[in-house]
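K.L.:
here you go, sequence then predicted model.
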Amino acid sequence: MGYRLSKIYTRTGDAGETGLADGRRVPKDHPRVEAMGELDSLNSQLGLLLAELADQAGACPALDEVIEVLTPCQHRLFDLGGELAMPDYQALQPSEIARVEDAIDRWNEELGPLQNFILPGGSRLIAQAHVCRSLARTAERRCQQLNALEPIREVGLAYVNRLSDLLFVAARLIARRQQVDEVLWQEAAKPGV
C-alpha cells in the first residue's frame, strides 16, 4: 500500500461523494463507505480500550495478556478497511482468525461457562470492552450489507464476527482479572408474581 495522504483536505468530497482507490467515486453513504466508517469507529474505540487497559495494567498486571491479544486487532481492522477501500488489496489472512479463536478458547477455559446474561458494566474497562463488542457487531452488519451488493472476502466477514466474540470474552476476562463482579441481567418482575 504505497499511497499516502500528503494533503488532508482535497475539497473533492464537498458534494457528498468520495473516491475509492480503484478510481470510482461513490456517495458517502454508499454501503462500502458505511462499512469502512464502522470499522474506523470500532478501531477508534478499541484504541481507547487499549489506552485504558495500559493505564490499569500497572495495578493489575494480569491485564497485559489482554493488551497483547487486542493490540494486533487494531492493525488488522485497518487492513480490512484497506481491503474495502481498495477492492484488489488483500491483507487480512486466515491465520489472524485462528489467533483470535485461540485467545477466545484460552480465555473461555479460564472463565468457565456463562451462567446468566450479563450487562455492560462493572467497571469502565468492562463497559468499554462491551462498547467495542457492540461496534464490532455493527461493523459486521455493514460489511454484510456491502457483501450483498458487492461481494467481499470471506476472511474479512469471519474476522469481524470473531472479533465481536473476542471482545465479549475479553470483557468477562477483564472483570475476572480486576476481581469485579459482572453485572447480571435481572428479568423484569412479572405482574401478579
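P.N.:
All right, it came through fine. Numbers count the residues shown, from 1 in each chain.
K.L.:
CA only for contacts and neighbour counts going forward, please
P.N.:
OK.
K.L.:
in which helix or strand would I find the residue minimising distance to the centre of the chain?
P.N.:
Geometric centre of the chain, nearest residue: Ala136, 4.0 Å, by Cα atoms, centre = their mean. Assigned by DSSP states H and E, Ala136 belongs to helix 124-149.
K.L.:
structure two is appended below for comparative analysis:
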Amino acid sequence: MKATIYTGVGDAGQTRLLGNIPVSKDDLRVEVYGTLDEATSTLGLARATTRFQDLCQQIWQLQEELIPVMSEIATVPGTILKKPVPQVSPEQVQHLENLIDRWSAEWIQTGQFITPGGSPASAALDMARTIVRRAERRLVSLHQREPVNPHLLKYINRLSDLLYVLARIDEQRTLKHIISEVVESNYTPPNSSKASLPVNEPKEERQGILTLSDSNRMIVAGIQRAKEIGVPMVLAVADESGQIIQTCRMDNARPISVQLAPHKAYTAAAVRVPTHELASLSQPGRPLFHIDVNLEKFTLIGGGFPVIRHGRVIGGVGVSGGSVEQDMDVAQAMLAAF
C-alpha cells in the first residue's frame, strides 16, 4: 500500500528533532531550520527563473549544501545518532567567502541602495537573502539560549551576503541581455555601415578612439549652437565606456545641468542609444520599463546621443540646460561637428 504524506503526528503542535526528540513546532530550532527551508524553496524559484547556467548551477549547489546545515540545526548537541550529522566547518565559511569574492569581480557596483525586482531570478534571490537573514536572527536567539556552533553562525551570515551578490549578477546580466535585444530590434544608428577604415586616417581614428581633440571640436560647436538659440547649457563628452572626457558649463547654466549632462553622455555611450529613444522604450508596458531603478548615472531624459565612427559607438555626448528639444538640438550640433 502506498504511504500517505500525512501522518497526524503533528496535529497537537509537536514535531520531532533528529534523535526522535519531541519539541513544540515553534521551538527555536524548528524556527531556524524551518526558515532555512523557506530559503531553499525560494532558491528553487531563483534556479527555475534564471537564464544563466552558471548561476543555476551555483544556486543548486547552495540548496544541496543547506540540507546537512538544516540537519545540524535539527540536532540537539549531545544527541546520539546512528549516523553522525556533519557540522559546518571553517572551510565551508571560507568557501562562501571565496565565492563572494569570485562573483563580486563581475558585479558592477553602483554605490546606491538596491530596489529588488530587476529580474525574476534576482527578485527570488533577494527574497531568499532576506529569509536567510531572518534565519540568522532566529539562530542568534537560539545561541542565547544554548551554545551553537560558531562556524554555523558565520556560515549563515556569509550565505546571505553571497545571495545578495548573486542577485546583482543576475540582474546585471539580464539588463545587459534585454538592452542588447531591444537596441538591436528598435534602434539602427545612423551611418552604421561596416565600411573598412581608411588607412590614411590618424591612428586614433583607425582604432576608434574618441580623442580630446574630437571632444574640443564638439564642445565648441555645441556652445556656438547654444548661443544661437540663446540658452546657456552644460555640455559633456564621454568615451565608449561612459567615462567623462570633458564637461563644459556655460555662464548662467542651471546647476542641475552639471549633473544631468554627464549622465546623458554616460547613458548614451553605455547603452548605445539616444536617451530620448531609451525613454520611449522605458514607458510602462515597454521592454525597458524600470530600467533606471538601480543604475547610478542612468537617465531617460532626452539630450544624450552616442558618438559613432565607422558604424561603431566610441562615446557619447550629453547636453542639459534647456527644454528636451533644445538639449537635443545642441547635442546634434555637437555630433555634426564630429
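P.N.:
It's in. The structure displayed is predicted, hence computed values, not measured ones.
K.L.:
who are the packing partners of the helix or strand that the helix holding Ala136 of the first structure is followed by?
P.N.:
Going down the chain from helix 124-149 of the first structure, the next helix or strand is helix 154-178, by DSSP H and E. Secondary-structure packing of helix 154-178 of the first structure (3 or more Cα pairs under 8 Å, 6 or more residues apart in numbering; DSSP states H and E): helix 64-85, helix 94-111, helix 124-149.
K.L.:
save those as a markdown table, and put in distance to Gly23 of the first structure too.
P.N.:
Formatted as a markdown table, these follow (distance: least, Cα to Cα, whole Å):
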| stretch | distance to Gly23 of the first structure |
| --- | --- |
| helix 64-85 | 10 |
| helix 94-111 | 28 |
| helix 124-149 | 18 |
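K.L.:
of all those helices, which lies closest to Pro31 of the first structure?
P.N.:
Evaluated over those, closeness to Pro31 of the first structure peaks at helix 124-149, with 5.1 Å, by Cα to Cα.
K.L.:
report all helices and strands that the closest one contacts.
P.N.:
Using 3+ Cα pairs under 8 Å, 6+ apart, helix 124-149 of the first structure sits against helix 31-57, helix 154-178.
K.L.:
hmm, who's touching the shortest one?
P.N.:
I take that to be helix 154-178 of the first structure. 60, 62-63, 66, 80, 92-94, 96-97, 100-101, 103-104, 107-108, 111, 122-123, 125-127, 129-130, 132-134, 136-137, 139-140, 143-144, 181-182 (Cα atoms under 8 Å, 6 or more residues apart in numbering).
K.L.:
mind giving me the PyMOL select for these, buried ones only?
P.N.:
A single PyMOL command selects the buried members of the contacts of helix 154-178 of the first structure (16 or more other Cα atoms under 10 Å):
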select buried, resi 62+63+66+80+92+97+100+101+103+104+107+108+122+123+125+126+127+129+130+132+133+134+136+137+139+140+143+144+182
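K.L.:
re the thing from before, now do the helix holding Ala136 of the first structure: which range of the second structure does it align onto?
P.N.:
Counting by TM-score structural alignment, helix 124-149 of the first structure pairs with residues 120-145 of the second structure.
K.L.:
give me the mean deviation of the matching stretch from the first structure.
P.N.:
For stretch 120-145 of the second structure, the mean deviation from the first structure after alignment is 1.1 Å (mean Cα distance after the TM-score superposition for the first structure).
K.L.:
chain center to that stretch: distance?
P.N.:
Mean C-alpha position of stretch 120-145 of the second structure versus that of the full chain (Cα atoms, centre = their mean, to the nearest Å) differs by 20 Å.
K.L.:
what segments of the stretch 151-300 of the second structure are strands?
P.N.:
Per DSSP state E, counting those that start in this stretch, the stretch 151-300 of the second structure carries strands over the ranges 234-239, 244-249.
K.L.:
residue in the second structure matching Leu70 of the first structure?
P.N.:
With the correspondence set by TM-score structural alignment, Leu70 of the first structure lines up against Ile59 in the second structure.
K.L.:
pretty sure its match is touching Arg47, no?
P.N.:
Yes: with contacts counted by Cα atoms under 8 Å, Ile59 of the second structure reaches Arg47, the gap being 6.1 Å.
K.L.:
which strand runs longest in the second structure?
P.N.:
strand 312-320 (DSSP state E).
K.L.:
kindly name the residues of the first structure that line up with that strand.
P.N.:
Strand 312-320 of the second structure maps onto no residues of the first structure, going by TM-score structural alignment.
K.L.:
could you pull out the buried residues of the helix or strand following that strand?
P.N.:
Moving toward the C-terminus from strand 312-320 of the second structure, the next helix or strand (DSSP H and E) is helix 324-337. By 16+ other Cα under 10 Å, the buried positions in helix 324-337 of the second structure come out as 326-335.
K.L.:
would a markdown table of these with distance to Leu166 of the second structure be doable?
P.N.:
Formatted as a markdown table, the buried residues of helix 324-337 of the second structure follow (distance: Cα to Cα, whole Å):
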| residue | distance to Leu166 of the second structure |
| --- | --- |
| Gln326 | 42 |
| Asp327 | 38 |
| Met328 | 38 |
| Asp329 | 42 |
| Val330 | 41 |
| Ala331 | 38 |
| Gln332 | 40 |
| Ala333 | 43 |
| Met334 | 40 |
| Leu335 | 39 |
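K.L.:
contacts only, for the counterpart of Glu83 of the first structure in the second structure.
P.N.:
The pairwise alignment with the second structure assigns Glu83 of the first structure to Glu72, based on TM-score structural alignment. Counting by Cα under 8 Å, 6+ apart, Glu72 of the second structure touches 85-88.
K.L.:
so of the residues you listed, which ones are in strands?
P.N.:
Among those, no member falls in strands (DSSP E).
K.L.:
buried ones from these, can you make that a PyMOL selection?
P.N.:
Remark: buried members of the contacts of Glu72 of the second structure, expressed as a PyMOL selection using 16+ other Cα under 10 Å:
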select buried, resi 85+88
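K.L.:
tell me which of the contacts of Glu72 of the second structure is nearest to Glu38 of the second structure?
P.N.:
Nearest member of the contacts of Glu72 of the second structure to Glu38 of the second structure, counting by Cα to Cα, is Val88, at 19.6 Å.
K.L.:
against Thr15 of the second structure, how distant is the equivalent of Arg11 of the first structure over in the second structure?
P.N.:
Mapped onto the second structure by TM-score structural alignment, Arg11 of the first structure lines up with Gly8. Gly8 of the second structure sits at a distance of 10 Å from Thr15 of the second structure (criterion: Cα to Cα, to the nearest Å).
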